[in-house]
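Asker: Compute the structure for the input listed below.
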Amino acid sequence: MTGDMAQIFGEFIGTLLLILLGDGVCAAVNLNKSKAQGSGWIVITFGWAMAVAMAAYISGFMGPAHLNPALTIAMAIEGSLSWHLVLPFIIAQMLGAIVGAVLVWIAYLPHWAETKDQGAILGSFATGPAVRNSPSNLATEAIGTFVLVLGILSFSQHEFAGGVNVLAVGFLILSIGLSLGGPTGYAINPARDLGPRIAHEILPIANKGTSDWTYSWIPVVGPIIGGIIAVLVYNVMV
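Answerer: From the prediction side, this is the model:
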């Protein structure tokens, strides 16, 4: 597979793996009778950091491995990505996120019935605020994504040994999660939240409650705003 189709498929498979491993660590920590239950925020942040790095390593030979609509939009504005690929990339990312969440559901299939906490179940798929305050939650998601996109753009100004730049992005995700993830669970990626939230809505998950659609726009709009601002700041820097 070559050309645009390879890049688009890379976004699909990469985002699938991102959600499989990222939501997988959330399920491991949240669900009853999981061997990792209760292991906490440090495990989740490390798990997500490694999920980003591993997904990018596996899919990155096919394309840019954005795995994130906010990053895709930012890179198109910055000029690194042709605009004709933006919509196909975002569709592929969303589909990959949904499929990845379905695979998490299958991997932990007996554990949903063992878990009565509906918040823990939804938290294994999508993010949610620790304190529900829409302006503040939106700002948190924008700030986190600003750091992500500015970091990725700035890394292009450095010389890395082959493949080390991907690991650096993983550490960037770890830093964002540890420092800025507490208020909202740091979606910093519209596909990471919306795709699994759709899966939560449609799957026959035992003991599930609402998919919290009233919050769902924040982890979509906030990251896009943060990514755009990051490009504007980066353009001033360079």
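Asker: Please make it C-alpha for all contacts and neighbour counts, starting now.
Answerer: Noted.
Asker: Verify the stated contact: Asn137 with Gly181.
Answerer: No - if you go by C-alpha atoms under 8 Å, Asn137 and Gly181 don't touch, sitting 10.8 Å apart.
Asker: What are the neighbouring residues in contact with the residue lying closest to Gly209 once chain neighbours are set aside?
Answerer: Setting aside the residues directly before and after it, Gly209 is nearest to Gln118 in space (C-alpha to C-alpha, 6 or more residues apart in numbering), at 5.4 Å. Gln118 makes contact with Asn207, Lys208, Gly209 under the criterion C-alpha atoms under 8 Å, 6 or more residues apart in numbering.
Asker: Could you look up the SS state of the last one?
Answerer: Secondary structure for Gly209, judged by DSSP: H, G, I helix; E, B strand; the rest coil, is coil.
Asker: who are the neighbours in contact with the most centrally placed residue in the chain?
Answerer: Centroid-nearest residue in the chain: Arg192, 3.6 Å away (criterion: C-alpha atoms, centre = their mean). Arg192 makes contact with Thr15, Ile19, Asn68, Ala97, Ala126, according to C-alpha under 8 Å, 6+ apart.
Asker: Please give the structure of this sequence too, so both can be compared:
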Amino acid sequence: MSSGHIFIGEIIGTAVLILLGGGVCAAVTLKHSKARGAGWVAIAFGWGFAVLAGAYIANGLSGGQLNPAVTLGVAIKSGDWSNVPVYLAGQMLGAIIGATLVWLAYYGQFKAHLTDPEIVAGFDADSAGPMTEDGHLPGGPVLGIFSTGPEIRNPVQNLVTEIIGTTVLVLFILTEGMTNGLALNGLGIFLVALLVVGIGLSLGGPTGYAINPARDLGPRIVHSLLPLPNKGSSDWSYAWIPVAGPLIGGALAGGIYQIAFA
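Answerer: Down below sits the predicted model:
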């Protein structure tokens, strides 16, 4: 695989991942969406199918890693770090493109949602939003479409939750069997997609299971830049957790693989 193929594959695959994953969050959240209120199970399966589509599309070009934590784990397993910057650059750019496409696909729904008095009541567009029962300020009424946030804001617990979920994901990928150290086979991609659904259902409740730094950071950047009325803050005080947690989890999975399976 050339660096050019890796870069293009990761851009396209990650863009599809975020388009479909962010799309299901938008579908469940936004007013005048036919899927509004469908709930967490729909979101978990939506993200699983998003991984399936993105990874299959990118597999032939880049191996469909689509996740800096996966890239880190693969590099620790293989010892080859030469293309890590290319993977990371493609993943971040793809995540930004995918989040922008979600906004375009739901443009009318975003406008209706964010100008509805019942939706924005209690949200201050210049602050992080209303105080919740556990005493923290979350993002505004659409931040959850773009990025993750905790139900209970406890940085240590939130970080540990992301580490655990990502370790399970990356260790599964490393032990499932890699083609040339880079690409999962077709069945492997399907199994990873099912695992993402399982992680969402089992471990996604506390933090929304980023388990992918690009998945959270890229769309959060888009949220901060888009001209959305009454959108609230992008909650940058929390943003380091869904980046650091998955990277630690990916490194931990790589270390476990080297100790137990290599």
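Asker: How alike are these chains, TM-score-wise?
Answerer: TM-score of the superposed chains, computed with TM-score structural alignment, normalised by the length of the first structure, equals 0.94; 234 aligned residues with a C-alpha RMSD of 1.7 Å.
Asker: got a winner among the contacts of Arg192 of the first structure for most neighbours?
Answerer: The residue in the contacts of Arg192 of the first structure with the most neighbours, by other C-alpha atoms under 10 Å, is Ala97 (35 neighbours).
Asker: do you know how far it is from Ile198 of the first structure?
Answerer: 9 Å (C-alpha to C-alpha, to the nearest Å).
Asker: now Ile143 of the first structure
Answerer: Ile143 of the first structure is 25 Å from Ile198 of the first structure, by C-alpha to C-alpha.
Asker: out of those two, which sits in the more crowded spot?
Answerer: Ile143 (22 against 19).
Asker: Quick check, Gln65 of the second structure in contact with Gly54.
Answerer: No - judged on C-alpha under 8 Å, Gln65 of the second structure makes no contact with Gly54 at a distance of 9.2 Å.
Asker: where exactly do the helices run in the stretch 151-262 of the second structure?
Answerer: With helices called from DSSP state H, counting those that start in this stretch, the stretch 151-262 of the second structure shows them at 155-176, 186-203, 213-225, 241-260.
Asker: residues contacting Pro155 of the second structure?
Answerer: Pro155 of the second structure sits in contact with Ile241, where contact means C-alpha under 8 Å, 6+ apart.
Asker: Go again with 7 Å.
Answerer: Counting by C-alpha atoms under 7 Å, 6 or more residues apart in numbering, Pro155 of the second structure touches no other residue.
Asker: Which residue in the first structure aligns with it?
Answerer: Here Pro155 of the second structure is matched to Ser134 in the first structure, going by TM-score structural alignment.
Asker: how far away is its match from Gly195 of the first structure?
Answerer: The value you get for Ser134 of the first structure to Gly195 of the first structure, if C-alpha to C-alpha is used, is 21 Å.
Asker: same question, Ile77 of the first structure
Answerer: 24 Å.
Asker: Check Ser156 of the first structure too.
Answerer: 29 Å.
Asker: which residue packs closest to Leu88 of the second structure, ignoring adjacent ones?
Answerer: Pro68 (5.9 Å).
Asker: cool, Tyr215 of the first structure as well?
Answerer: Gly128 (7.3 Å).
Asker: how many neighbours does the one you found have?
Answerer: Gly128 of the first structure: 22 surrounding residues under other C-alpha under 10 Å.
Asker: Quick check: the counterpart of Pro227 of the second structure in the first structure vs Pro64 of the first structure, distance?
Answerer: Applying TM-score structural alignment, one finds that Pro227 of the second structure aligns to Pro204 in the first structure. According to C-alpha to C-alpha, Pro204 of the first structure and Pro64 of the first structure sit 34 Å apart.
Asker: more crowded one of the two?
Answerer: Pro64 (16 against 10).
Asker: so Met50 of the first structure touches Gly170, yeah?
Answerer: Yes - taking contacts as C-alpha atoms under 7 Å, Met50 of the first structure lies within contact range of Gly170: 6.0 Å.
Asker: Count the neighbours of Leu167 of the first structure for me.
Answerer: 17.
Asker: ok, now which ones touch the equivalent of it over in the second structure?
Answerer: Using TM-score structural alignment, the partner of Leu167 of the first structure in the second structure is Phe190. When contacts are counted by C-alpha under 7 Å, 6+ apart, Phe190 of the second structure touches Leu52.
Asker: Apply 6 Å and report the result again.
Answerer: Listed by C-alpha atoms under 6 Å, 6 or more residues apart in numbering, the contact set of Phe190 of the second structure is empty.
Asker: which bit of the second structure covers the top helix by length along the first structure?
Answerer: As assigned by DSSP state H, the longest helix anywhere in the first structure is helix 3-30. Aligned using TM-score structural alignment, helix 3-30 of the first structure spans residues 2-29 in the second structure.
Asker: Show me what counts as buried in that stretch.
Answerer: Buried positions in stretch 2-29 of the second structure, judged by neighbour count with 16 or more other C-alpha atoms under 10 Å: 3, 5-29.
Asker: Ok, stretch 220-237 of the second structure next?
Answerer: Under the neighbour-count rule (16+ other C-alpha under 10 Å), stretch 220-237 of the second structure has Arg220, Ile221, Val222, His223, Ser224, Leu228, Asn230, Lys231, Gly232, Ser233, Ser234, Asp235 buried.
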